[in-house]
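no FASTA, just this:
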């Protein structure tokens, strides 16, 4: 019996504060159109926080400042084909959005939407990501 090691991804959780309220930016996945955060495979020569920022630019069309250390992590099953899936460990970085671009590399492949962390928690499917969004929804103490 072989157990394969989970594959590693980095994600950005883009956010902004408007009138004292935190909003997060979700995007749709390309194939199933589920609401997700921008993420991509870890690359050997790229630091994870820089990778998360790059994914936010390519997939969501936003740039900004990555908040370190990572905000959290979660595990999910990524469907590769109708009969094959892999387990992925995702490290999530908050990204304070400074610019929202009108044009970006994956603009024609995805939708993006700003929402409250609570609404985003209801929209996403990964339970670990739900927990992070709900943490963002809590008032700072």
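Nice, thanks for sending it over. These numbers were taken from a predicted model, which means no experiment stands behind them.

okay, CA-based contacts and neighbour counts for the rest of this
OK.

could I get the buried residue list for the longest strand seen in the chain?
The single longest strand within the chain, with elements called by DSSP state E, is strand 62-79. By neighbour count, with 16 or more other CA atoms under 10 Å as the criterion, the buried positions of strand 62-79 are 62-64, 66, 70-71, 73-76.

could you point out which element follows it?
Beyond strand 62-79 in the direction of the C-terminus, DSSP states H and E gives the next helix or strand as strand 85-100.

and the angle for that following strand with strand 62-79?
Per axes from the mean of the first three to the mean of the last three CA atoms, to 10 degrees, the angle that strand 85-100 makes with strand 62-79 is 170 degrees.

the structure to be compared is supplied as follows:
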């Protein structure tokens, strides 16, 4: 890791779709909304890797679930550890919640409290499509 660079933890949120398999959830990047990424962030004091995965996934993607297994992969130039996260529920009225004082109270450590900074697009996609997107983003 480079000087001052922090290890990031993230999730690959997924849900089962009937008998056909599953889909994964990707979110738009704040820096470039045309890029699709997985939720991730840095660890806070008194947090373990799985706790940061749950927190970042709810903050950035608006879903909650259970952390499954750790994924083994390398990213180009970044230190990241990703976990599969089986989605159990969506935060109701996600855009309204992220624009409220309730959100600020639950997540006081967010660097920016600007609603525009927090607003992201979410998109469920097939594993095949996510693989192509992730390959373009150098996740695989």
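Everything's here; your move. Quantities reported herein were computed from a predicted structural model and do not represent experimental measurements.

quick one, helices of structure 1?
Taking DSSP state H, the helices of structure 1 run over residues 48-55, 117-123, 127-137.

and the longest one, how far out from the chain middle?
It stands for helix 127-137 of structure 1. Its chain's C-alpha centre lies 12 Å from the corresponding centre of helix 127-137 of structure 1 when counted by CA atoms, centre = their mean, to the nearest Å.

and the gap between residue 104 of structure 2 and residue 91 of structure 2?
Using CA to CA, to the nearest Å, one gets 15 Å for the distance from residue 104 of structure 2 to residue 91 of structure 2.

right, I mislabeled it, should have said residue 7 of structure 2
Taken as CA to CA, the spacing of residue 7 of structure 2 relative to residue 91 of structure 2 amounts to 27 Å.

ok, residue 135 of structure 2 next?
Note on residue 135 of structure 2: its distance to residue 91 of structure 2, by CA to CA, is 29 Å.

more neighbours, those two?
When residue 135 of structure 2 and residue 91 are compared for neighbours, residue 91 comes out ahead with 14 against 11, by other CA atoms under 10 Å.

nearest residue to that one other than its sequence neighbours?
residue 62 (5.2 Å; CA to CA, 6 or more residues apart in numbering).

neighbours of the one you found, how many?
As a burial measure, residue 62 of structure 2 scores 22 neighbours (other CA under 10 Å).

who's in contact with residue 17 of structure 1?
The neighbourhood of residue 17 of structure 1, defined by CA atoms under 8 Å, 6 or more residues apart in numbering, consists of residue 23.

that one maps to what in structure 2?
When structure 2 is aligned by TM-score structural alignment, the residue opposite residue 17 of structure 1 is residue 16.

that older thread, what does the residue nearest to residue 91 of structure 2 align to in structure 1?
Alignment note (TM-score structural alignment): residue 62 of structure 2 maps to residue 61 of structure 1.

how about residue 50 of structure 2?
Under the alignment defined by TM-score structural alignment, residue 50 of structure 2 is paired with residue 49 of structure 1.

that match contacts residue 95, doesn't it?
No - using CA atoms under 8 Å as the test, residue 49 of structure 1 is too far from residue 95 to be in contact (9.3 Å).

could you check how far the residue nearest the centre of structure 1 is from residue 119 of structure 1?
With distances taken as CA atoms, centre = their mean, structure 1 has residue 37 as the residue nearest its mean C-alpha position (2.5 Å). Taken as CA to CA, the spacing of residue 37 of structure 1 relative to residue 119 of structure 1 amounts to 14 Å.
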